[in-house]
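Participant: sequence-free structure coming up:
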């Protein structure tokens, strides 16, 4: 068969023939991403068609959660050092990753209740409630309860980082310290509060934010940071709402596999406000 390029011809610069194809000694795409291990982790325990979808959506979600944790921790380290510009990029990346997480529910919604019942019994008490990645995101954003550590007590490698996050400052705590460092009035009872306690609105902190929002030119970096944090919480709310509606349309008001009440528990979570002063400032302006 005659070579279409002719003997000794050199492929066009844009031709696929110019691509590197010998990976006997070089690192390939699959090797770099450890795709064999990734695919090997996809192990349904039944023959149900939709269990593949269920596992894929949760695998992908956990990868996005890992990225969100990494970006939040990096942003927090810089905020602690008083740096505000680079964290904005990291928080923007968090927001984009959150969008992917939320969109994953739309794929899972293609699974009907009858589809789910074909394999739900097979994974026992396993539940997204036990996701260490999701819990870490919650803790870093300031929604922390010591009881949420219990599902990870059997795994010190998972429990220890959560324990540290439980007792460490959240991204909002670090932001309030920045306000204080810039001369705004953030009271000691807020700066030295019990970090495991649920966020509650503080009037003095609200007044500090009102100062920022009424003079954004003077406090532009703090103003931008506040709006970016609102983006993060806004997307977090959307994720929780889509989680609620996906569960309700799939199992109705049955209890969750991990022992929670299911829809009732998820509905209660919608009332959580992570950055209360940043929401209230809109009313007071």
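Facilitator: Good, I have the coordinates. Bear in mind that the values here come from a model prediction, so they are computed numbers and not experimental data. Numbering: from 1, shown residues only.
Participant: drop to CA atoms for contacts and neighbour counts, all remaining ones
Facilitator: Noted.
Participant: buried stuff in whichever helix or strand residue 105 is part of?
Facilitator: Using DSSP states H and E, residue 105 maps to helix 85-108. In terms of neighbour count (16 or more other C-alpha atoms under 10 Å), helix 85-108 has its buried residues at 87-88, 90-99, 101-102, 104-105, 108.
Participant: tell me what the following helix or strand past it is packed against?
Facilitator: Remark: after helix 85-108, the chain's next helix or strand is helix 113-117, criterion DSSP H and E. Packing contacts for helix 113-117, counted by 3 or more C-alpha pairs under 8 Å, 6 or more residues apart in numbering; DSSP states H and E, involve helix 49-80, helix 220-251.
Participant: make a markdown table from the ones you listed and add distance to residue 284 and mean neighbour count to it.
Facilitator: Below are the helices and strands packed on helix 113-117 laid out as a markdown table (distance: least, C-alpha to C-alpha, whole Å; neighbours: other C-alpha atoms under 10 Å):
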| stretch | distance to residue 284 | mean neighbour count |
| --- | --- | --- |
| helix 49-80 | 27 | 18 |
| helix 220-251 | 16 | 18 |
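Participant: dump the ones you listed to a markdown table, plus distance to residue 31.
Facilitator: Listed next are the helices and strands packed on helix 113-117 as a markdown table, based on distance: least, C-alpha to C-alpha, whole Å:
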| stretch | distance to residue 31 |
| --- | --- |
| helix 49-80 | 18 |
| helix 220-251 | 33 |
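Participant: so which of those helices gets nearest residue 278?
Facilitator: Taking C-alpha to C-alpha, helix 220-251 is the member of these nearest to residue 278, at 6.9 Å.
Participant: now do the helix holding residue 105 and helix 220-251, the angle between them.
Facilitator: 10 degrees (axes from the mean of the first three to the mean of the last three C-alpha atoms, to 10 degrees).
Participant: second structure follows, compare the two:
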């Protein structure tokens, strides 16, 4: 296996998370086993799945087949909106552990606030229980906006370690990142490549050409240099490998300024207020 040293980001509960990982959204269960095995063989040590993805079993099979110790792989999964509620979340977590065939996850997240259901606070209290039992080493949220975070901080005891949101140069999430920084919540980026749509951007193409790297590598490097945790998704071996090869170059100030000018607020996924 390649000896790649992926930086780790300190979390507010004393643990650390690999700054770069593999997301497996829209990867079928049988395909997930192959994809995750490739990633682990290439040196990835952070896998992000979710109940919604329907591939927890495949992820678990890949982790066991890899020959790696369980503690060598940082594993995240998430509770889906229909399982919000204290007891419902505990049951959903038990099912995730069964499918993953593990006795713990490293990070358990609320996938969306699903604010219209108004159950994310009690759902998070279930996460606090799971954490106290040692079955999730860390807990956090995904797709939470500032008002959701403010309520959670006011009504629960454990500060989330991360908030996983759509983030990329078009949508840098400055307000959310600033709020997270002020409260010790790390921002983690899903859809960091804007579902591939950003890869044709002329500014990014120019930077990539000058550095002799791919546009995807430029964008992933942008995330890393901004202190974000980033989980690009690919099912293609060459891209899985390429997305990890981002530690041999740096973006300079001029590059970062040029990329900052790309901010448009454009999303490639749903706005959290529209998901229930």
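Facilitator: Great, that's in hand. Remember, it's a predicted structure, so these values are computed and weren't measured experimentally.
Participant: TM-score them against each other, please.
Facilitator: The TM-score (TM-score structural alignment, normalised by the length of the second structure) is 0.28; 135 aligned residues with a C-alpha RMSD of 6.2 Å.
Participant: circling back: out of the helices and strands packed on helix 113-117 of the first structure, which is closest to residue 268 of the first structure?
Facilitator: Of all these, helix 220-251 comes closest under C-alpha to C-alpha, at 10.0 Å.
Participant: what helices and strands are in contact with the closest one?
Facilitator: Helix 220-251 of the first structure packs on helix 85-108, helix 113-117, helix 203-214, helix 263-269, helix 276-284, going by 3+ C-alpha pairs under 8 Å, 6+ apart.
Participant: could you redo these as JSON lines and give each row distance to residue 249 of the first structure?
Facilitator: Converted to JSON lines, these look like this (distance: least, C-alpha to C-alpha, whole Å):
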{"stretch": "helix 85-108", "distance to residue 249 of the first structure": "11"}
{"stretch": "helix 113-117", "distance to residue 249 of the first structure": "7"}
{"stretch": "helix 203-214", "distance to residue 249 of the first structure": "39"}
{"stretch": "helix 263-269", "distance to residue 249 of the first structure": "10"}
{"stretch": "helix 276-284", "distance to residue 249 of the first structure": "30"}
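Participant: strands along the second structure, start to end?
Facilitator: 8-10, 16-18, 22-23, 46-48, 74-79, 105-110, 136-142, 162-166, 186-190, 229-230 (DSSP state E).
Participant: what about the residue lying closest to residue 146 of the second structure once chain neighbours are set aside, distance to residue 186 of the second structure?
Facilitator: Leaving aside its sequence neighbours, residue 146 of the second structure sits nearest to residue 176 (C-alpha to C-alpha, 6 or more residues apart in numbering; 6.4 Å). Look at residue 176 of the second structure and residue 186 of the second structure: by C-alpha to C-alpha, to the nearest Å, they are 10 Å apart.
Participant: helices of the stretch 151-276 of the second structure, start to end?
Facilitator: Assigned by DSSP state H, counting those that start in this stretch, the helices in the stretch 151-276 of the second structure fall at 174-183, 202-211, 215-225, 237-244, 253-260.
Participant: and those: which comes nearest residue 63 of the second structure?
Facilitator: Of the helices of the stretch 151-276 of the second structure, nearest to residue 63 of the second structure by C-alpha to C-alpha is helix 237-244, at 16.3 Å.
Participant: list the buried residues for that closest one?
Facilitator: 240, 241, 243, 244.
Participant: number of nearby residues for residue 181 of the first structure?
Facilitator: By the criterion of other C-alpha atoms under 10 Å, residue 181 of the first structure has 12 neighbours.
Participant: ok, so of the buried residues of helix 237-244 of the second structure, who is nearest residue 60 of the second structure?
Facilitator: Of all the buried residues of helix 237-244 of the second structure, residue 60 of the second structure sits closest to residue 240, with 18.6 Å by C-alpha to C-alpha.
Participant: that closest one touches residue 39, doesn't it?
Facilitator: Yes: counting by C-alpha atoms under 8 Å, residue 240 of the second structure sits close enough to residue 39 to count as a contact (6.4 Å).
Participant: for residue 176 of the first structure, which three-state class applies?
Facilitator: For residue 176 of the first structure, the assignment made with DSSP: H, G, I helix; E, B strand; the rest coil gives helix.
Participant: what's the burial count for it?
Facilitator: As a burial measure, residue 176 of the first structure scores 22 neighbours (other C-alpha under 10 Å).
Participant: is it correct that residue 188 of the second structure is in contact with residue 180?
Facilitator: No: the pair formed by residue 188 of the second structure and residue 180 falls short of the contact definition of C-alpha under 8 Å, at 10.4 Å.
Participant: the two - which one has more neighbours?
Facilitator: Higher neighbour count among residue 188 of the second structure and residue 180: residue 188, with 24 against 19, using other C-alpha under 10 Å.
Participant: picking up where we left off before, overlap in contacts of residue 188 and residue 180 of the second structure?
Facilitator: Taking C-alpha atoms under 8 Å, 6 or more residues apart in numbering as the contact rule, residue 188 of the second structure and residue 180 both touch residue 163.
Participant: quick one on the thing from earlier: of all the helices of the stretch 151-276 of the second structure, which lies closest to residue 31 of the second structure?
Facilitator: Among these, helix 237-244 sits nearest to residue 31 of the second structure (C-alpha to C-alpha), with 12.1 Å.
Participant: the closest one to helix 215-225, inter-axis angle?
Facilitator: If you take the same axes, to 10 degrees, helix 237-244 of the second structure sits at 30 degrees to helix 215-225.
Participant: which strands or helices does helix 237-244 of the second structure pack on?
Facilitator: Judged by 3+ C-alpha pairs under 8 Å, 6+ apart, helix 237-244 of the second structure is in contact with helix 29-42, helix 215-225.
Participant: apply 6 Å and report the result again.
Facilitator: Helices and strands touching helix 237-244 of the second structure, by 3 or more C-alpha pairs under 6 Å, 6 or more residues apart in numbering; DSSP states H and E: there are none.
Participant: picking up where we left off before, nearest to residue 206 of the second structure, out of the strands of the second structure?
Facilitator: Among the strands of the second structure, strand 229-230 comes nearest to residue 206 of the second structure, with 22.5 Å by C-alpha to C-alpha.
Participant: burial count for residue 157 of the first structure?
Facilitator: 10.
Participant: cool, thanks, signing off.
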